[in-house]
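# Structure for the following, please:
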Amino acid sequence: MSTATSTPTPAAPAARARAAAPLPSTLTLALARTRIELVEFFRERDAVIFIFAYPIIMMAIFATVFDDQVQSDGSVEVAFAQYFLPGILATGIMLTSFQTMAIDLAVQRDTGALKRLRGTPLPVTAFFLGKVGQVLVNTGVQVALLLALAFVVYDVPVPDAEHWATFAWVLVLGTATGTVCGVAFSSVPRTGKSASAVVTPVVLVLQFVSGVFFAFYALPGWMQDLASVFPLKWMAQGMRSVFLPDGAKALEPSGSWELGTTAAILGAWLIVGLVLGTRTFRWRRRDDG
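This is a model prediction of the structure:
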C-alpha cells in the first residue's frame, strides 16, 4: 500500500510571503492615495472647470466692471481689483477645501465607495491624508492661476517677503480648517444627490456676508457680526493684510488686521472640525446600518 505525499506548490510559499509582508508606511500609502484622488478629480471635468475657473471668472468680472472705483476712507485709496483679490483667494480656498470635501465624501458614501475602502487594509489616516493632499495640490494650482491673473493683467502690487510669510500661514491654516470642516459637514447631506444642494448654499451665504463680493466695512453691522463667527471672513481679512497697503487696515471695522484673532478663530474652527468629524463621520449610508 502506497501513501501519497503532498508536495507544496511553488505558489504557496510566495503567497505566504505576500501575506506576511508588512504594508508600506502610512506616508507612502498617503502619497499613493493622493495620486488616486487627483486622477479621479481631474476626470470630473465639470468639477475641475468650476473649482479652477470660478474664482478667476469672478475676479475678471468684478475687476473689469469696477475698474475705475477705489475703496477710500479719505486717507487711503485702493484699486478695486487689489481690494477684491484677497476675498477671491479666500473663497477659492473655501471651494477647494470645505465644499469639495463635503460633497465628495457624501457622494462616495452614497455609492458605497467609502464602505469598500473601509474593508481594505488602507489605514484611515492614509485615506484622509490622501484627501488633504488632493486639496493642497488643487489649492496651490488655483492660487497660482489667480495670482498670475492679478499681477499680470490687473497690476496688483506684489507683496514683500514679510507679507508672503503671512500669506503662507493664512493659506495653510485656512486650507486645513476648511478641509476638516468639510469632513465634518459631509455627514449632513442625507444622500450624495442632495450634497450639492445642501453644501453650495452654505458657501454662497458665507461669501456674501464675509465681504467676498462687497467691501466688508460697507456691510450692515449685524452681517459683520454674523460673518465674524465663521472662518471665511477671517481668511479674507488675513489675505487683505497681505495684498493691501498697511494704511488700508483703517478700512476694517476694528481699524486693524487682527492677525492674532484670525489665527485663533481659524485654529478654533480647526479643532471643532476635528472633534465633530471624528464623532460624526460615517463610512456607510444611513440606511446601511
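# only C-alpha atoms for contact and neighbour calcs from this point on.
Noted.
# what's downstream of the host helix or strand of residue 162, the next helix or strand?
Using DSSP states H and E, residue 162 sits in helix 161-185. Tracing the chain past helix 161-185, the next element assigned as helix or strand by DSSP H and E is helix 195-209.
# picking up where we left off before, how far does the helix holding residue 162 sit from its chain's centre?
8 Å (C-alpha atoms, centre = their mean, to the nearest Å).
# hmm, who's touching stretch 197-217?
For stretch 197-217, the external contacting residues (C-alpha atoms under 8 Å, 6 or more residues apart in numbering) are 71, 84, 87-88, 90-91, 94-95, 99, 102-103, 188-189, 219, 223-224, 226-228, 230, 232-233, 236, 251-253.
# repeat that with 7 Å
87-88, 91, 99, 189, 223-224, 227, 232-233, 251-253 (C-alpha atoms under 7 Å, 6 or more residues apart in numbering).
# Separate out the buried members of those.
Neighbour-count burial within those applies to 87-88, 91, 99, 189, 224, 227, 232-233, 251-252; the criterion is 16 or more other C-alpha atoms under 10 Å.
# Between which two of these is the distance greatest?
The span of the buried ones among the contacts of stretch 197-217, defined through C-alpha to C-alpha, is set by 189 and 251 at 38.1 Å.
# tell me which residues of the helix or strand hosting residue 32 are tucked away?
Following DSSP H and E, one finds residue 32 within helix 26-43. For helix 26-43, a neighbour-count test (16+ other C-alpha under 10 Å) marks 26, 29-31, 33-35, 37-38, 41 as buried.
# And this one, please, so the two structures can be compared:
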Amino acid sequence: MTATRERTLPSVVEVCRTRAGVELKEFFRQRESVVFTLMFPVILLLVFGAVLDYDLGHGVKFTQYFMAGVIAAGILGASLQNMAISIAAERSDGTLKSLAGTPMPRSAFFVGKIVQVLVVTLALIAILLVIGVLFYDVDLPSGTGWLTFAWVTTLGSAACTLLGVAVSSLCRNGRSASATVTPVALFLQFISGVFFLFSDVPAWLQTVAALFPLKWMAQGLRSVFLPDVLAAEEPAGSWELGRVALVLGLWCVVGLALCVRTFRWQDRGTD
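Model prediction:
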C-alpha cells in the first residue's frame, strides 16, 4: 500500500523570487550585457572626467555636472536598452513562447525583469559614485538631496523599464534589436545634457529632448549634484522638480499602457 502525497504548488511570491534569481544569473553570465550595461558608463566617466576636467564656474567642475548625466545614461542603459534588447532576443529564440506555455504566472516574468533592472541599477549607481568620489572628488548629495536622488532614479528607472518592454515589440527580431535601440539611446544622450552642458544644446534639440524621460531624469539628478546657483543655467531658470516628477510619472503611465497594448510572447508571423 503506497501513500499518496499531495503536491502543493509554490506560491506566487516563491515563483517570482525564483524567476528573479534566474534573470540575475542569466544577466551576469552574459559578458556582453555586463560590459555594455555596467562598464560602458564607467568608461565614459573615466574618459570624460580625465579629458573634460574644467571649471564651470562657482567652483564646480565638469565632472560634478557629468556625474548626473552619466548616472541618468546608465539608468537608461540598464532599463530601456537592456529590456528592449534582451526581451526581443528571448522572443526571437522562443524563450518567451516556452515560458508562456508553463504554469508559471506571467506576472512572475515581469517581476523578474524588474528585480534585474533594480539590482543592476543600484550596482551601477554605487560603482559610479565610488569612482566619482575617489578619482574626481565629486561631492555627494546631502540632506534632502538623497531623497530627491531616490525618487528621481526610481521614477526614471520605472519609466525607462516600461518603455524598454514596449520598445522590444518594435524590434523585428533579436538580431536587429541592438541596431534598432542603441542609436536612439545615444541620440537621446547627446541631446539631453549627458555629454555636454544642456544649455549648449540648440534650442530645437532641447525641445525634442524634453519629450523624453532622459532629459528630465538628468535634470532632476543635476539638482542634487550641483549648487542651486547653477539652476539659472537651466531653460526655465530653475530645477523644475515638480515638472520632473510629473513628466516621469506620465511616462510611467504611458509606458505601462504601451506594454499592455503591444507586448507579444512570440515574433510576428509565428504561431
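# TM-score for this pair?
TM-score of the superposed chains, computed with TM-score structural alignment, normalised by the length of structure 2, equals 0.97; 271 aligned residues with a C-alpha RMSD of 1.2 Å.
# hmm, back to that, tell me how far the helix holding residue 32 of structure 1 is from the chain's mean position?
Centroid separation for helix 26-43 of structure 1 versus its chain: 16 Å, with C-alpha atoms, centre = their mean.
# what's the average distance of the next helix or strand after that helix to structure 2?
Sequence order places helix 45-65 as the next helix or strand after helix 26-43 of structure 1, per DSSP H and E. By mean C-alpha distance after the TM-score superposition for structure 1, the fitted helix 45-65 of structure 1 averages 0.9 Å away from its aligned residues in structure 2.
# Could you tell me the angle between helix 45-65 of structure 1 and helix 26-43?
Put simply, helix 45-65 of structure 1 runs at 70 degrees to helix 26-43, going by axes from the mean of the first three to the mean of the last three C-alpha atoms, to 10 degrees.
# What residues in structure 2 pair up with helix 45-65 of structure 1?
On structure 2, the counterpart of helix 45-65 of structure 1 by TM-score structural alignment is residues 31-51.
# Next, the counterpart of residue 254 of structure 1 in structure 2: secondary structure please.
Aligned against structure 2 by TM-score structural alignment, residue 254 of structure 1 finds its counterpart in residue 236. Classification of residue 236 of structure 2 by DSSP: H, G, I helix; E, B strand; the rest coil places it in coil.
# what range in structure 2 does stretch 164-175 of structure 1 sit on?
Aligning stretch 164-175 of structure 1 against structure 2 (TM-score structural alignment) gives residues 146-157.
# what do you get for stretch 135-144 of structure 1?
With TM-score structural alignment as the criterion, stretch 135-144 of structure 1 aligns to 117-126.
# If we go by neighbour counts, what in that stretch is buried?
Buried residues in stretch 117-126 of structure 2, counted by 16+ other C-alpha under 10 Å: 117-118, 120-121, 124-125.
# again, but for stretch 105-120 of structure 1
105-110, 114-115.
# any chance of these in a markdown table, plus distance to residue 289 of structure 1 and secondary structure?
What follows is these, written out as a markdown table (distance: C-alpha to C-alpha, whole Å; DSSP: H, G, I helix; E, B strand; the rest coil):
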| residue | distance to residue 289 of structure 1 | secondary structure |
| --- | --- | --- |
| 105 | 18 | helix |
| 106 | 16 | helix |
| 107 | 17 | helix |
| 108 | 16 | helix |
| 109 | 13 | helix |
| 110 | 13 | helix |
| 114 | 14 | helix |
| 115 | 11 | helix |
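# Tell me the counterpart of residue 216 of structure 2 in structure 1.
In structure 1, residue 216 of structure 2 lands on residue 234 (TM-score structural alignment).
# if you skip the residues just before and after it, what's nearest to that match?
Of all residues not flanking residue 234 of structure 1 in the chain, residue 262 sits nearest, at 5.3 Å (C-alpha to C-alpha, 6 or more residues apart in numbering).
# Against residue 172 of structure 1, how distant is that neighbour?
Shown here: residue 262 of structure 1 relative to residue 172 of structure 1, a distance of 13 Å by C-alpha to C-alpha, to the nearest Å.
# Can you classify the counterpart of residue 249 of structure 2 in structure 1 by secondary structure?
Residue 249 of structure 2 maps onto residue 267 of structure 1 when the alignment is built from TM-score structural alignment. For residue 267 of structure 1, the assignment made with three-state DSSP gives helix.
# Just give me the residue right at the centre of structure 1.
Against the mean C-alpha coordinate of structure 1, by C-alpha atoms, centre = their mean, the closest residue is residue 97 at 1.6 Å.
# show me what contacts it?
Shown in contact with residue 97 of structure 1 (C-alpha under 7 Å, 6+ apart): 135, 175, 178-179, 182.
# CSV please, covering those and showing distance to residue 17 of structure 1.
Formatted as CSV, the contacts of residue 97 of structure 1 follow (distance: C-alpha to C-alpha, whole Å):
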residue, distance to residue 17 of structure 1
135, 36
175, 41
178, 42
179, 39
182, 40
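# Can you tell me which of those is closest to residue 278 of structure 1?
Checking the contacts of residue 97 of structure 1 against residue 278 of structure 1 with C-alpha to C-alpha, the nearest one is residue 182 at 12.1 Å.
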